[in-house]
Structure formats: structure tokens, C-alpha cells
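Student: my questions are about this predicted structure, shown below with the sequence.
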Amino acid sequence: MKFTRDEIRRSMLLYAISDRTWLKEGESLADVCRRVLDSGATFLQIREKDLEPGRFAQEAEELRQLCQRRNVPFVVNDSVEIALSCGSDGVHVGQSDLRGRDIRALIGPDRILGISAGTVAEAKAAQEAGADYIGVGAVFGTSTKKDARNLTVEALRDIVRAVSIPVVAIGGINAGNIAQLKGSNVDGVAVISAIFGAEDPGAATSQLLALAKDMVAAHG
């Protein structure tokens, strides 16, 4: 694997997930992601649900190159095919993507596999399916998933305790509420709109990175 287990755990600190719907006139996704990476994002996922496959693959390749030059892990949301074709570091999938598919076998042993989970049982199953990390949420609700369940700090802590792989919290996390995750023992936070929807995504990234470091340090 290109990234060690410890490197993956550290890369969870500020996990940015792309959302092109926030792009301003004249901006490209690569332009914004470059600023976000240069401002301290430690992991990047391309998540473009409504982009046609050819364009998705093209943008994934652009972002892969940006991340590779900065030695930041880059994964593709849902599409194993695009993850493989663009040479990404891995793929992130949901619970429904696991049904009848051995994602680990499809991507091989050397790529990163992230899996979403919302319960201890789902987290344990994800680890057994070969996940390198788990995305757990939604912790504060989210506009990107209509059926997301909110999770308490106690529930997050139970999930972290139940698995040995890194856990990143996701769902409605922003500068105003990230401190509420202190004591959850998560390895970091995954953020979409608080970065890509910000007036200045780079400045938002810098602020969230500092807050994420403070949150993790407070776990004790």
C-alpha cells in the first residue's frame, strides 16, 4: 500500500469531499481543490453524483494529480471503475455498495478502501470487508443525504471502540460545531459544504484544520 496504516489514520484529520455545486462563475473544481489542499486538507475525495462518467473520470484524474504532487491520499466516491481507471489511491463506498460485491477484491490489496457506517454493527462489518477507514455519520445532519441519521458523541465513541481502523466523522460539521466532537475519539472530520460552500474555501480549510487538531488533541 502506498500509504501506511498510520499515515491513513493521520490523513483523516481534515478530510475534504468535493461538491461542484458550490463553484462560482469561472471556477473549476481543480482550482478550488488546489486551494483547499494548499491550505491544509489532509485527504480528498471526489464525490460527484450527477456528473456523467466521462467528465467524472476526467476530473478525477485532475484531482489525483493534484493530490499525488502533495502526497495527500485521494479516493473516488462509489465508482470502483473510475477509481481504477484514473489510478486513484482508493475508493469510498456506502453500505449498499457492499451488497453482493467484494470491493476489496475488486480494487486489490494496495488501494485504500473507505466504507460508510452509522452503527457499531455496520462498522464491524466494514472492517471485516477490508476497510482501511470508516466514515461515520451523519453527526449533525446533512443536506447531501436525505436519509442520514444523526449520531451522538457517545454513539461515535462506541463505534471507535468497536474497531481498530481509523474513524472519521461526517455530516453537517463546520467551524461552529466541531468542538462538540471532543471526547468522541474520532481521528478527524470529513467536510463538504463548510469548505466548498465557503466564500473562501482556502481560509475555511485553514480554520477547520486548526479546529480539527484541537478536537483530536482534546480526546486525551
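Tutor: Cool, got the structure. Numbers count the residues shown, from 1 in each chain.
Student: contacts and neighbour counts: CA atoms only from here.
Tutor: Will do.
Student: can you show me the helices along this structure?
Tutor: 5-11, 29-38, 53-70, 80-85, 103-107, 120-128, 153-162, 193-196, 201-217 (DSSP state H).
Student: buried ones in the shortest one?
Tutor: Neighbour counts using 16 or more other Cα atoms under 10 Å place 193-196 of helix 193-196 among the buried residues.
Student: kindly report the same for stretch 54-68.
Tutor: Using 16+ other Cα under 10 Å as the test for burial, stretch 54-68 gives 56-57, 59-61, 63-67.
Student: give me the contacts around that stretch.
Tutor: 29-30, 33-34, 37, 44, 46, 48, 73-74, 76, 82, 85-88 (Cα atoms under 8 Å, 6 or more residues apart in numbering).
Student: what's the offset of that stretch from the middle of its chain?
Tutor: Averaged C-alpha coordinates place stretch 54-68 at 16 Å from its chain's average position (Cα atoms, centre = their mean, to the nearest Å).
Student: next: stretch 21-36.
Tutor: With Cα atoms, centre = their mean, you get 18 Å for stretch 21-36.
Student: how about stretch 33-44?
Tutor: That offset, for stretch 33-44, works out to 12 Å (Cα atoms, centre = their mean).
Student: now do the end-to-end distance for it.
Tutor: End-to-end distance for stretch 33-44: 8 Å, by Cα to Cα, to the nearest Å.
Student: before we move on, the earlier item: state the pair within the buried residues of stretch 54-68 that is farthest apart.
Tutor: 56 and 67 (16.3 Å; Cα to Cα).
Student: what about versus this one:
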Amino acid sequence: MKRPLDFKLYVITGENYHPGRGMLEVMEAALRGGADIVQLRDKMSPKRELIEKAKRLKELTAKYGVPLIVNDHPDVALAADADGVHLGQDDLSIEAARELLGSCRIIGISTHRIEQARAAERAGADYIGVGPVYPTGTKPGRQAVTTSYVAQAAAEIGIPFVAIGGITETNAEEVLRAGARRLCAVSAIVGHDNPESVCRNLLGKINAWRLGEQAALAESVSLSVPVSLSAPMPAPGDVREIDVVVNGRSERTQAATLLELAAEYKLEGRSVIAELDGAVVPRQLWGETPLQGGGSVEFVHFVGGG
């Protein structure tokens, strides 16, 4: 069964940005720096060569426990046993890609306006790209969507979204301030002499915003952060059952995080607030909020009226 997806720093290959250095060398530096999802993007190589690149990169990302996404090509993703595919608006539909890849692989898609984001969520995308936030050489001629679209996505979209396009160490704070909690960069990371350092810096900014958001919310509702929010996360692959109280009813679950519990109740795309042991948990933190036996969870639905 595919676990609900969450990540912080998404790094895309770009061999033209680092002549003289190999793709694997650069991407391993990014992984050491904390990249927690990687995409192979190569518009030039023949399909056979692309598959071989994907296989080599998959070996590397697997060593770090990080998903590998292949840009554009579900068949390459399958041939290389990659973890998923990233689609453009003019590529194969999400539904067709899902039929090819099955339910256990990740499907992401680029979006450039809120209508596309809503459609992707309805179609079953696991995540969306929101951008380009700023002008970028990776997408020449594409008009920047600005941070206003980032703010729209943060307000409306329930599945994970990652801000992308022209993001650097200098402007990352502005994007995070608009509501992004996941960032993606290409040239700013793989084109840098020290990709590991850039990744650590960007990841530090993301973590600071996530933690600051949690602390500010706890203070605003006059609640202390519950002990369970700071409890250790289960090790990857651990399967254990715990008893939790969900909306007043005792339930037994294998969910390791609040995000996984929400997925069990099919709430990923719904307008829902979650409380854990009496404290509201921002949606962006569900994937890193561990569940402990005896905990109490409340899912509160928004109901439209008029």
C-alpha cells in the first residue's frame, strides 16, 4: 500500500547546469543536504539512455530512502522501477498514467493556475507543482505565476503542493511567507558549486517556517503543543497497530502519522481541520506528526452554507 506523500525539498536534475560534474555526483550532494524527493528531468536523451540514467539514479536515491520521480515518461518510470512520474499539462492524463502505473506509484503534475490545481486534485494526483513562481531559464517564455498563486494553492488545495520556478536561497522566504511548505529548485541547487550547502540552507528555512507556524498557532489558541507532536517518528517500514480515539470513538489503526490516519478516512482532499490531543495541527504538518497509542484525534469538516 502506498503511504500518503509528504516531503519538503524537491530537487530536479539539470545536467546542463553543471558541466564537468556527473549527474550522480551532484544529486548525491543534494541528497546529503536533505533533498527528500528527486526528479529525473531529461528532454534530450534517447529513451534507452534515459532508462539507464533512471536506473542508476534509482540506486542512489534508494540508498537514501528517497523517492525517484521521472519527468514525462511513465514507461521509463516502470522500466527503471522508479517511484512515480511527473506530468505536464500537455502530457498523458492523470487517469491514463494511473492506469499504467497502478495505485502504488506517485503521480505529480505541473499547474500554472488554480483551476488546473483543482482539476489535478479531483483526478487523483498525489501532489502538484505550483509555478513557475518567478521567471526561470528552465521554462523560458513561461509567464511567472507569482506568489499570489502560491497563496491560492495554500488556501484551497488539500494534496501536497510544491512551489517551483526561479526559487533561490534569497527569495525562498517570500515563497514560504505566501504559504508554501515545500520548495523545488533546479539551477539554484544543481548549478551551485556546493549543492549540499544550498539544500541544507533551504531545508533550514522550510523547517523554521513549519515549526514557527505550529508554535504561532498553538499560542494563538492558547494551547500548548501536545507531547505527541514531539514524540519520535516510527522507523520507515515499521508496522504496528495502536488504539486512538477518533471523533469520540475508539479505533485501531496502523497509521503512523496524522496524514496516514486522514488517508484511512479518505480526507486528503477535503476541507478539514485536525486536532491532536486538543491542539490544532496545521495541514502542512500532518505528515510529520506521529500518532501515539491513547491519543485523541478530532477531524472537523467545513460545511458550506448560504
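Tutor: Arrived safely. All of these numbers come straight from a predicted model, not from anything done at the bench.
Student: could I get the TM-score for this pair?
Tutor: Superposed pair, TM-score by TM-score structural alignment, normalised by the length of structure 1: 0.90. Supporting alignment: 214 aligned residues with a Cα RMSD of 1.8 Å.
Student: follow-up on the earlier one: among the contacts of stretch 54-68 of structure 1, which one has the most neighbours?
Tutor: Highest neighbour count within the contacts of stretch 54-68 of structure 1, by other Cα atoms under 10 Å: residue 76, with 31 neighbours.
Student: corresponding residue for residue 172 of structure 2 in structure 1?
Tutor: Alignment note: residue 172 of structure 2 maps to residue 178 in structure 1; criterion TM-score structural alignment.
Student: so where is the lengthiest strand in structure 1 in structure 2?
Tutor: Longest strand of structure 1, by residue count under DSSP state E: strand 112-117. Here strand 112-117 of structure 1 aligns to structure 2 at residues 106-111, judged by TM-score structural alignment.
Student: superposed on structure 1, where does the matching stretch end up, distance-wise?
Tutor: Mean deviation of stretch 106-111 of structure 2 relative to structure 1 after superposition (mean Cα distance after the TM-score superposition for structure 1): 0.5 Å.
Student: what's next to that stretch, contact-wise?
Tutor: Here stretch 106-111 of structure 2 makes contact (Cα under 8 Å, 6+ apart) with 69, 83-89, 94, 97-98, 117, 120, 125-131.
Student: residues in contact with stretch 79-96 of structure 1?
Tutor: By Cα under 8 Å, 6+ apart, stretch 79-96 of structure 1 touches 2, 45, 56-57, 60-61, 64, 73-78, 103, 106-107, 111-117, 122.
Student: what do we get in structure 2 for residue 200 of structure 1?
Tutor: In structure 2, residue 200 of structure 1 lands on residue 194 (TM-score structural alignment).
Student: number of nearby residues for its match?
Tutor: 14.
Student: skip the chain neighbours and tell me the closest residue to it.
Tutor: Nearest residue to residue 194 of structure 2, sequence neighbours excluded (Cα to Cα, 6 or more residues apart in numbering): residue 29, at 7.7 Å.
Student: contacting residues around that neighbour?
Tutor: 194-196.
Student: measure it to residue 23 of structure 2 for me?
Tutor: 10 Å.
Student: and the aligned partner of residue 69 of structure 1 in structure 2, how many residues sit next to it?
Tutor: By TM-score structural alignment, residue 69 of structure 1 lines up with residue 63 in structure 2. Neighbours of residue 63 of structure 2 under the rule other Cα under 10 Å: 11.
Student: count of neighbours near the counterpart of residue 18 of structure 1 in structure 2?
Tutor: Superposed on structure 2 with TM-score structural alignment, residue 18 of structure 1 falls opposite residue 13. By other Cα under 10 Å, the residues close to residue 13 of structure 2 number 22.
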